[in-house]
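>>> Here you go, sequence then predicted model.
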Amino acid sequence: MSYNENPFASSHSLDTNPFDDPTNNQPPADAARLEELRQREADLERRERELAQKSEHIRQHGRNNWPPFYPIIFHSIQDEIPQASQPLITRLYQLWLVLVGTLIVNMVACICILASGAANGGSDLGSSIGYVIFITPLSFLLWYRPIYNGYMKEQALYYYLYFFFGGWHLLFSVYMIIGIPSTGSAGLIQTINAYSKPSLPAAIVGTVATVGWVVQGAGLGFYYRQIWAHHNAAGHSVEKAKTELAAHGAKAYFTRG
């Protein structure tokens, strides 16, 4: 040992400053998870800002615009639905319009069936008028509006409402396609009977009604599966739906909150 050496000096140099903050040796997987959470938070904040801006626009320029002849609610796919989901909701709205048109054609077909002298023509006509009066608004309120709200607010409650009432509507569509006499449906059986008489007006209009029932039923069944897949991917649950119902209540059905 040399007398010129510092006896308190370490023979090993420090690679790092002991007074520095400890380094973050976080695993890459955790870092990726944190980045994903940050991105999701940023996306939620962006959507909240967009909804707030649209809500203010609606407050200033008026809210209710649908139905056009007597506005009672605000309905705007372009303004309220995220851009990626707009094509889907547009197709569902178009299918709802097909349903309304089919109900009207079905009623006209039942008028023709009654005029052709069918034994159960009166029952068919009465039921078909009831379908136009009740199915038109109920289908909008019970399955179209819930899925519209579901994609607008991304809340589980609306998806479950859609699956329940949309499922019943699919069964109703099958029932109407069959066309059992005296049920108010100018479906297959009624149309075949009209061709066999023959009663061409009832047969032709019945064919149009049957095609309408098939188109709207098949289309809704196709999108029902797509929405189910989206619902599962989004991680919705019954517990989440209960929490949303407790937090927002029924008033959230028509509002943006």
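The structure has been received and is ready for your questions. Numbers count the residues shown, from 1 in each chain.
>>> use CA for all of it now, contacts and neighbours both
Noted.
>>> Tell me the secondary structure at Trp70.
Slight slip there: residue 70 is Tyr, not Trp. On the three-state scheme (DSSP: H, G, I helix; E, B strand; the rest coil), Tyr70 is labelled coil.
>>> From Asn64, how far off is it?
Taking CA to CA, to the nearest Å as the measure, Tyr70 and Asn64 are separated by 9 Å.
>>> Next: Ile111.
Going from Ile111 to Asn64 by CA to CA gives 35 Å.
>>> this is the other structure I want to compare:
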Amino acid sequence: MPQFEDNPFSDPTIDNPFSDPSVQQVARSTTNATRGLDDYNPFDGQQNANQATVQQPTQPAIMQAVSPPAGQYTRPAQPQQSQAPPQNFTTADFQELKRRQEELERKAEELARREAELRAGSAGRRNNWPPLPAFCPVQPCFYQDINVDIPLEFQRIVRHLYHLWMFHALVLALNIIGAMSLMIAGQGFTIFGLSILYFVLLTPFSFICWYRPIYKAFRSDSSFNFMVFFFIFLFQIIITTVQSIGFSGGGSCGLITSISAFEVNVGVGIITLLVTIGFITSVVADVMLMAKVHRIYRSTGASLAKAQAEFTTEIFRNQHVQTAASSAAAAAVNAQIANANSNRY
């Protein structure tokens, strides 16, 4: 029988690899992990149900940060923006919000009222201009509401034109006072009578002949009414220019009349000079507003052909014109029938 060699690891001079602490730790963990497998019986269901399962502790994978190579650009980390917390509302802020809410509610009610009036149509509206008291035997002749009838972008220019008409009426009224002072100073009754006539005629005619057409033009985008406004308003400018000059015996306290009034009386000259300044201001305002209206008119794409087409359409829509045309057509037909009957016999 061969003799066995001695254990090579018994020599203390030789290092035993199994004496390494790391190897022994792995061996112990392996023993603990397989301890439950040694006694495992796959055919014993009760033992398997009662046996506790051994779970291996797991550790999440952690990626180590790798430093970029030298010379490579690294994007710096963006600092987080800190959001400041909203400030608390004070009493003043609450009152301001409440006021704005009330203002929006009032505007909503006003818009609802205007919408109801627009739905009602012009037939359901009552005339409100001129604003006369209820006991007056003469009732208002026109309906006017710039906030309802005129589009929002044209309301300002229409108000300016309305104020310009009122300024013309005011200057004509002051012209009566200046003419009265001239009459008292011995200049005769003619200038005073003509000043009254100018006020009585020009004030309503200017409202009807050029203000109402421009009001309708902006209300319904009517080229025909624009043309009527330009034609009549040109005469308005010419008349106001003549009145600002103030020819002798013309019935207006213009520049010439005020200069001659200073020779008679200084007080009368001052009054007539104020009226002259009013006439000159009216002329300047007329020219400026006419230029502005013409610029708006050109921007809307209106033309003379469109105005003629609107005029023809309005003529045929007129009830009186339709009645006259029907009567003329009926008379022509009756005349032809009478002629045919007379020729037959």
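Looks like it arrived, so ask away. What you see is a predicted model; the values in this text were computed from it and never measured.
>>> if we can go back for a sec, of Ile111 and Asn64 of structure 1, who's got more company?
More neighbours surround Ile111 than the other of Ile111 of structure 1 and Asn64, with 22 against 15 (other CA atoms under 10 Å).
>>> That one maps to what in structure 2?
Under the alignment defined by TM-score structural alignment, Ile111 of structure 1 is paired with Met180 of structure 2.
>>> Stretch 217-229 of structure 1 maps to which residues in structure 2?
Stretch 217-229 of structure 1 maps onto residues 283-295 of structure 2, going by TM-score structural alignment.
>>> post-alignment, that stretch versus structure 1, mean distance?
Superposed on structure 1, stretch 283-295 of structure 2 shows a mean distance to its aligned partners of 0.9 Å (mean CA distance after the TM-score superposition for structure 1).
>>> Any buried residues in that stretch, and which?
For stretch 283-295 of structure 2, the neighbour count (16 or more other CA atoms under 10 Å) marks Val283, Ala285, Asp286, Leu289, Met290, Val293 as buried.
>>> tell me which of the residues you listed is nearest to Asn32 of structure 2?
Using CA to CA, Val293 comes nearest to Asn32 of structure 2 of the buried residues of stretch 283-295 of structure 2, at 101.3 Å.
>>> how about the helices in structure 2?
21-38, 45-50, 91-120, 146-149, 155-184, 190-206, 212-220, 223-245, 255-264, 266-299, 304-317, 319-344 (DSSP state H).
>>> Can you tell me, leaving aside adjacent residues, what's nearest to Val205 of structure 1?
Nearest residue to Val205 of structure 1, sequence neighbours excluded (CA to CA, 6 or more residues apart in numbering): Ala109, at 5.2 Å.
>>> Relative to Gly121 of structure 1, how far out is Ala156 of structure 1?
Noted for Ala156 of structure 1: a distance of 44 Å to Gly121 of structure 1, by CA to CA.
>>> Settle it for me: which of these two has more neighbours?
Ala156 (25 against 21).
>>> so what corresponds to that one in structure 2?
Checking TM-score structural alignment: Ala156 of structure 1 goes with Ser223.
>>> Correct me if wrong: its match contacts Ala305.
No. Shown here, Ser223 of structure 2 and Ala305 do not form a contact pair, counting by CA atoms under 8 Å, at 9.0 Å.
>>> circling back to that earlier point, out of the buried residues of stretch 283-295 of structure 2, which comes closest to Gln155 of structure 2?
Proximity to Gln155 of structure 2 was ranked across these by CA to CA; first place goes to Val293, at 12.2 Å.
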